[in-house]
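*Asks:* mind folding the following:
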Amino acid sequence: MRQRVNYYKELSADYSKPGLVSNELKAKLIQQSEELITKKEAILPQIGSDYPAEKIEEENKEWWPTHCEALRQGRGDLLTGEYRDDLVYLCQDGHYFGLKEQQERELHWWALIAQPGVTMTWPIVMFHHEHVYFEWKCLDDETNETIAKGNVTFVRRGHRGAVYLKTEQLTFYRDVYAPDELVRLIKI
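*Replies:* Okay, the predicted model is just below:
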């Protein structure tokens, strides 16, 4: 039988369950997220001797906790900044291209999963070169009820390339569209 693993043992923060990240580290990760977005290049860099797959995987591991914290804080501006302008996004609502088509839909999803009284967790995250696979769930802080869950694969070419492909399966149990008061909490 395979040994169970702690998916966060090599990462700067553990987002596998609520309450594991200090306020000081949260602030540092948001600042780091802002810095990483500035490294995105206009042209998707090639994988090769100047930018090997192993370096890209290392950068994706560095980036991952910043992504989690940006989502927990409802920082849609940072989440959008993680995407390339020519993003391909495949999910059960259809396929979206670029940064505009999915914007309205994702705004509602972010509002529901970052709402006050709910904590998003990522119990599983795996990396292989430019591929980042994860499973997530949102827990009601009061009842511990799962309000939404899903799995995602990002194809992210490290800090220089950012996310150019996102595939997602998600299930919402309580709400599908966020009420206006939650949507207003998302910074865009």
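*Asks:* all contacts plus neighbour counts: C-alpha atoms, from now on.
*Replies:* Fine.
*Asks:* and residue 58, how many neighbours?
*Replies:* The criterion is other C-alpha atoms under 10 Å. On that basis, residue 58 has 17 neighbouring residues.
*Asks:* same check, this time on the one 4 residues further on
*Replies:* Counted with other C-alpha under 10 Å, the burial measure for residue 62 works out to 21 neighbours.
*Asks:* which residues touch the nearest residue to residue 129 once chain neighbours are set aside?
*Replies:* Spatial nearest neighbour of residue 129, chain neighbours left out: residue 57 (4.3 Å); criterion: C-alpha to C-alpha, 6 or more residues apart in numbering. Residues near residue 57 by C-alpha atoms under 8 Å, 6 or more residues apart in numbering: 127, 128, 129, 130, 131, 158.
*Asks:* buried among the residues you listed? Need that as a selection in PyMOL.
*Replies:* Only the buried entries of those go into this PyMOL selection, using 16 or more other C-alpha atoms under 10 Å:
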select buried, resi 127+129+130+131+158
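*Asks:* scan this protein for its longest helix.
*Replies:* Longest among the helix segments of the chain by residue count, using DSSP state H, is helix 53-72.
*Asks:* let's see this one next to it:
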Amino acid sequence: MTKRTNYYNDLLGDYSKPELVSNELAVQLLRDGETYLSLRENTLPKITLEYSLEQVERENKHWWATHCEALRQGRGDILAGEYANNLVYFCADGPFYGITAATNREVNRWAILAQPNVTIAWPIIMFNGEVIYSEWNCFDDETNEVIIKGNETLLRRGHRGACYLKCEQLSFYRDVYASDELLYWIRR
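*Replies:* The predicted model follows:
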């Protein structure tokens, strides 16, 4: 029988299902996410001996938990800051080019995924250099129904380069567009 993989073995927090991250860790991860934003450069750094793919992958693994917590907490400021200025975002209703176009579309998704009484989890996460692949689902905490699920592939050049390509597939089961109330909450 094939050995099962715990995708979170070497990561700072386990976001494979709800309630695995302590409040103390969540607060620290949000602070770390803010720190990583301050390291982002305006142009994509080159992969060199001094900034290797191995270092990029390590940085991406450290970043992953901060990204998950920012989404769970509805921190649109951190989520938008994770993108490179020239982001390319491919999805069913895209493509979107540039950080402004992408975040204008994504704010609805962030609001739906981070709404009260809903929890997002990423049971599968994989890294290879600057490539990050995840599969995720979002549960209604009261009914246990899955309201949306999907997968995404990100190209992220570590903390200095941010995410410059995002490819996402989403399956909505309800709430395709966020209400004004949810949008206000995510933009706070």
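*Asks:* just to revisit the earlier point, roughly how far does the residue nearest to residue 129 of structure 1 sit from residue 142 of structure 1?
*Replies:* Taking C-alpha to C-alpha, to the nearest Å as the measure, residue 57 of structure 1 and residue 142 of structure 1 are separated by 36 Å.
*Asks:* check whether residue 17 of structure 2 sits in a helix, strand or coil.
*Replies:* coil (DSSP: H, G, I helix; E, B strand; the rest coil).
*Asks:* helix or strand for the residue nearest to it when sequence neighbours are not counted, which one?
*Replies:* The spatially closest residue to residue 17 of structure 2, leaving aside those adjacent along the chain, is residue 121, at 4.9 Å (C-alpha to C-alpha, 6+ apart). Following DSSP states H and E, the helix or strand that holds residue 121 of structure 2 is strand 118-128.
*Asks:* average offset between the helix or strand following that strand and structure 1?
*Replies:* Note on strand 118-128 of structure 2: by DSSP H and E, the next helix or strand toward the C-terminus is strand 131-140. Following superposition, strand 131-140 of structure 2 is found to deviate from structure 1 by 0.4 Å on average (mean C-alpha distance after the TM-score superposition for structure 1).
*Asks:* what residue is smack in the middle of structure 2?
*Replies:* For structure 2, the residue lying nearest the average C-alpha position, counting by C-alpha atoms, centre = their mean, turns out to be residue 67 (4.5 Å).
*Asks:* give the contact list for that one.
*Replies:* By C-alpha under 8 Å, 6+ apart, the contact list for residue 67 of structure 2 reads 33, 79.
*Asks:* rerun at 10 Å
*Replies:* If you count contacts by C-alpha atoms under 10 Å, 6 or more residues apart in numbering, residue 67 of structure 2 has them with 29, 30, 32, 33, 60, 73, 75, 78, 79, 82.
*Asks:* mind checking which of those residues are buried?
*Replies:* 29, 30, 32, 33, 60, 73, 75, 78, 79, 82.
*Asks:* follow-up on the earlier one: check contacts around the residue nearest to residue 17 of structure 2.
*Replies:* Listed by C-alpha under 10 Å, 6+ apart, the contact set of residue 121 of structure 2 reads 14-19, 68, 72, 113, 135-139, 149.
*Asks:* same thing but at 6 Å, please
*Replies:* 15, 16, 17, 136, 137 (C-alpha atoms under 6 Å, 6 or more residues apart in numbering).
*Asks:* for the residues you listed, work out which two are farthest apart.
*Replies:* Within these, 15 and 137 form the most distant pair, 10.9 Å apart (C-alpha to C-alpha).
*Asks:* returning to what we had before: could you check how far the residue nearest to the centre of structure 2 is from residue 179 of structure 2?
*Replies:* Distance check for residue 67 of structure 2 against residue 179 of structure 2: by C-alpha to C-alpha, it reads 23 Å.
*Asks:* same deal with residue 99 of structure 2?
*Replies:* 22 Å.
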